[in-house]
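K.L.:
Using only what follows, build the 3D model:
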Amino acid sequence: MDKQTMVITRWLRLTALVVFAALMLFQNSLIGWIFAAVAAVFAVLTVVQLVRLRSMDD
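P.N.:
Down below sits the predicted model:
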């Protein structure tokens, strides 16, 4: 794994942790769901970037 892939993977883990924490703290509140939605979009974009990097390497 190259350095950029490791950084992206670290960001994904951090994002997942933040989403989980937000849902635990703000259960059943709008703030928690908005926060989780934004973090989920960020995670999806990160995955897309990771896939692009992988396909470039081949």
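
K.L.:
drop to CA atoms for contacts and neighbour counts, all remaining ones
P.N.:
Noted.

K.L.:
Nearest to the spatial middle of this protein, which residue is it?
P.N.:
Nearest residue to the geometric centre of the chain (C-alpha atoms, centre = their mean): A43, 2.6 Å.

K.L.:
list the contacts for that one?
P.N.:
L12, T15, A16 (C-alpha atoms under 8 Å, 6 or more residues apart in numbering).

K.L.:
buried subset of these?
P.N.:
Using 16 or more other C-alpha atoms under 10 Å as the burial test, those include L12, T15, A16 as buried.

K.L.:
compare with the first, here's sequence two:
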Amino acid sequence: VVQRQSNLEAVNKKLEREIEDFEAGLPAFEQQQYDRFARMETALMEIQSQAGFIMSSVGGS
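P.N.:
Predicted structure coming up:
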């Protein structure tokens, strides 16, 4: 029983460390996603502005 308890404690400690590592990595991951979104948004705005320019030069409204 004592052996099993110490095994469980070891597993528990390992899980706690893994959770801490995961939580520590979250801000970097969120920043990465935010940066990707910002780049996509910028690209979309550029495309829209080029499309507007093309439409106006072809005589569209």
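
K.L.:
After superposition, what's the TM-score here?
P.N.:
Once the chains are overlaid, their TM-score stands at 0.51 when taken by TM-score structural alignment, normalised by the length of the first structure; 31 aligned residues with a C-alpha RMSD of 1.2 Å.

K.L.:
hang on, the earlier thing: would you convert the buried ones among the contacts of A43 of the first structure into a markdown table that also reports secondary structure?
P.N.:
Below are those laid out as a markdown table (DSSP: H, G, I helix; E, B strand; the rest coil):
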| residue | secondary structure |
| --- | --- |
| L12 | helix |
| T15 | helix |
| A16 | helix |
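
K.L.:
would you turn those residues into JSON lines with distance to R52 of the first structure?
P.N.:
As requested, these are arranged in JSON lines below (distance: C-alpha to C-alpha, whole Å):
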{"residue": "L12", "distance to R52 of the first structure": "15"}
{"residue": "T15", "distance to R52 of the first structure": "19"}
{"residue": "A16", "distance to R52 of the first structure": "21"}
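
K.L.:
Go through the residues you listed and name the one nearest V48 of the first structure.
P.N.:
Of all those, the one sitting nearest V48 of the first structure is L12; the distance, using C-alpha to C-alpha, is 11.5 Å.

K.L.:
Thanks a lot, catch you later.
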